[in-house]
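**Student:** Okay, predicted coordinates and the sequence, questions at the end:
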Amino acid sequence: LPSFVYGLPEWNREALKSAKRIANPGCFATGLQLALLPLADLDLKHIAITGATGSSGSGMAVSETTHQPTRANDFRAYKILKHQHEAEALQLMRSVGIGGVLSFVPHSAPIVRGIFVTVQLLDVPNARACFEKTYAKAPFVRLVEDTPRLVAVNGSNFVDIGVVTQGRATVILVALDNLGKGMASQAVQNMNLATGLGETDGLWHAATHPA
């Protein structure tokens, strides 16, 4: 395991350029980390996170709770406070100094693809500036006004992030394609870096199946 480089290009770009083995991040782990890593220098106390994912996040195997026809008109929480990607995300976040109590509640949404993460924080000064600085040279991270939308990222390697502050409260909103930036296209991005290709090579064209 020590020989593997964690495949989050926005954080490990230089290490990935010489990587021989890459551990590609999970879909929710990608969203959680991109939402919080820009705030690594701040003293975060309590990090409340909710996330929603589509049926394709459960893979090809059919079950009562993951089969699209049975969840098409439903919305529910699952693996409350014990989703496997929480531990994955925490490993990197703790290593860069993000402390505090993290609670993550994932939800099964009546959609096929896409992940939407909402992070609620208190007393985070100049939050948007932290994101602008961190992702200034990240080709696939886009900062948006107000809320991102899944229709703008599905089928792509883009991650759209909104940062909204009012009074003491700050909300970070992240939208990404679980099959793209949350899986396959992020693997291509990592491969590009490791093999000396352009980081964005082959990643400008949308993959639209399943819809």
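**Tutor:** Great, that's in hand. Residues are numbered from 1 along each chain as shown.
**Student:** going forward, measure contacts and count neighbours with C-alpha atoms only.
**Tutor:** Noted.
**Student:** and the spatially most central residue of the chain, what does it touch?
**Tutor:** Closest residue to the average C-alpha location of the chain: Gly31 at 1.4 Å, with C-alpha atoms, centre = their mean. For Gly31, the contact set (C-alpha atoms under 8 Å, 6 or more residues apart in numbering) comprises Ile115, Phe116, Val117, Val174, Ala175, Leu176, Gly182.
**Student:** Okay, Trp47 and Ala206: tell me how far apart.
**Tutor:** You called it Trp, but residue 47 is Ile. With distances taken as C-alpha to C-alpha, to the nearest Å, Ile47 is found 33 Å from Ala206.
**Student:** who's more crowded, these two?
**Tutor:** Each of Ile47 and Ala206 had its neighbours counted (other C-alpha atoms under 10 Å), and the higher figure belongs to Ile47 (16 against 13).
**Student:** where do the strands sit along the chain?
**Tutor:** If you assign secondary structure with DSSP state E, the strands in the chain sit at 4-6, 21-23, 46-53, 76-77, 101-108, 115-122, 141-144, 159-166, 169-176.
**Student:** For those strands, state which one has the densest average packing.
**Tutor:** Sort those by mean neighbour count, taking mean count of other C-alpha atoms under 10 Å, and strand 169-176 sits at the top with a mean of 24.
**Student:** try this one side by side with the last:
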Amino acid sequence: MVKVGIVGGTGYTGVELMRLLARHDGVSLHAITSRKEAGMPVAEMYPSLRGHVDLAFSTPQDAQLQQCDVVFFATPNGIAMSEATALLDAGVRVIDLAADFRIRDVAEWEKWYGMSHASPALVAEAVYGLPEVNREAIRQARLIANPGCYPTAVQLGFLPLIEAGVVNAESLIADCKSGVSGAGRKAEVHALLCEAGDNFKAYGVAGHRHLPEIRQGLASAGGAPIGLTFVPHLTPMIRGIHATLYARLNRDVDVQALFEQRYAQERFVDVMPAGSLPETRSVRGGNTCRIAVHRPQGGDTVVVLSVIDNLVKGAAGQAIQNMNLMFGLPEGQGLDIVPLLP
């Protein structure tokens, strides 16, 4: 049994980790930390976990995380980079669901995240946890940078085109929509029901911190710099990301076959039949990315539709997928979940 600790168990990503790990028969939950809620039973805050998680929140100091085999950081940006070294030195593997280790250029990370990096030496060691690209490196890793939600949907949607070199990589467009849970479980005006409900708006148009992460991943796949316009939007729903992606073909190719071949062995990427229109509700609660690819009017513009649950394949589910790889468990263990509909 893999002994698991979770740092930061009170947010949406933390509770999603607990929901998924509670049904994973290859792990045992050792500790779930929260400085503010230490001593409170987890099931008191989240009654959905009654009968599944019997632990109480503990402070990081009392959690004895060094006794774990792996620790997930479901914390705000800037926490894991200050605490990972001590755990790694104790032989504990670390999976960071925030952005502390995602961007290899530390100066670039500091520019976008507005703080100094506390452990720049670890950035070079961290493995970017997109299994569909880095599976073998993940198996050997002791530190995983779990991808962001938008970057997961966008990269999986563009990867077959970039890897095959069949599109102009200098003029990609990612038009993305996310549910409000992507903003986290905190009191902010824009996430209030009266602000987000019955409303639709763009944000981060001048530049969003997920942009360099997406460009980095796609540039690595294609071996050349990426030109990307990325515009995220907030939608009045709780879960889900819908990424509508545009690229211009530089030669004629059967894009449907290209995607089907690229993801034929990927259990968590579903390439839908030609002409399909994937919906966010088709992945709600599941670890699947559903993709449909189109060529409107048979022209040279490719439109890729990519949907994920931002809390599962975009966060906690992908983190568990990475954990399974790191510990030699079946990759889909604990993640064989049928999405919830309606």
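**Tutor:** On my side now, so go ahead. Here the structure is a predicted model, which means the values were calculated and not measured.
**Student:** Need the TM-score from the superposition.
**Tutor:** Here the superposed chains carry a TM-score of 0.93, computed using TM-score structural alignment, normalised by the length of structure 1; 209 aligned residues with a C-alpha RMSD of 1.7 Å.
**Student:** Give the aligned equivalent of the residue nearest to the centre of structure 1 in structure 2.
**Tutor:** Using TM-score structural alignment as the criterion, Gly31 of structure 1 maps onto Ala153 of structure 2.
**Student:** cool, and Thr134 of structure 1?
**Tutor:** Taking TM-score structural alignment, Thr134 of structure 1 has Arg262 as its aligned residue in structure 2.
**Student:** go on, Ala61 of structure 1?
**Tutor:** Here Ala61 of structure 1 is matched to Lys186 in structure 2, going by TM-score structural alignment.
**Student:** quick one: His233 of structure 2 and Ser178 touch, right?
**Tutor:** Yes - contact criterion C-alpha atoms under 8 Å: His233 of structure 2 and Ser178 qualify, at 6.2 Å.
**Student:** mind putting the strands of structure 1 in JSON lines, distance to Gly202 of structure 1 included?
**Tutor:** As requested, these are exported to JSON lines (distance: least, C-alpha to C-alpha, whole Å):
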{"stretch": "strand 4-6", "distance to Gly202 of structure 1": "21"}
{"stretch": "strand 21-23", "distance to Gly202 of structure 1": "19"}
{"stretch": "strand 46-53", "distance to Gly202 of structure 1": "25"}
{"stretch": "strand 76-77", "distance to Gly202 of structure 1": "35"}
{"stretch": "strand 101-108", "distance to Gly202 of structure 1": "30"}
{"stretch": "strand 115-122", "distance to Gly202 of structure 1": "22"}
{"stretch": "strand 141-144", "distance to Gly202 of structure 1": "17"}
{"stretch": "strand 159-166", "distance to Gly202 of structure 1": "17"}
{"stretch": "strand 169-176", "distance to Gly202 of structure 1": "18"}
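**Student:** how about these, which one is nearest Met191 of structure 1?
**Tutor:** For the strands of structure 1, proximity to Met191 of structure 1 was assessed by C-alpha to C-alpha; strand 21-23 is nearest, at 8.5 Å.
**Student:** residue boundaries of the helices in the stretch 51-200 of structure 2?
**Tutor:** 80-89, 106-113, 120-125, 131-140, 149-164, 193-196 (DSSP state H, counting those that start in this stretch).
**Student:** picking that back up, would you mind saying which of the strands of structure 1 lies nearest Gly196 of structure 1?
**Tutor:** Using C-alpha to C-alpha as the measure, strand 21-23 is the one of the strands of structure 1 that comes nearest Gly196 of structure 1, at 14.5 Å.
**Student:** other SSEs contacting the closest one?
**Tutor:** The elements that strand 21-23 of structure 1 packs onto, with contact taken as 3 or more C-alpha pairs under 8 Å, 6 or more residues apart in numbering; DSSP states H and E, are strand 4-6.
**Student:** The strand it packs on aligns to what range in structure 2?
**Tutor:** The alignment places strand 4-6 of structure 1 over residues 126-128 of structure 2 (TM-score structural alignment).
**Student:** what about the match of Ala61 of structure 1, distance to Tyr12 of structure 2?
**Tutor:** Counting by C-alpha to C-alpha, the gap between Lys186 of structure 2 and Tyr12 of structure 2 amounts to 10 Å.
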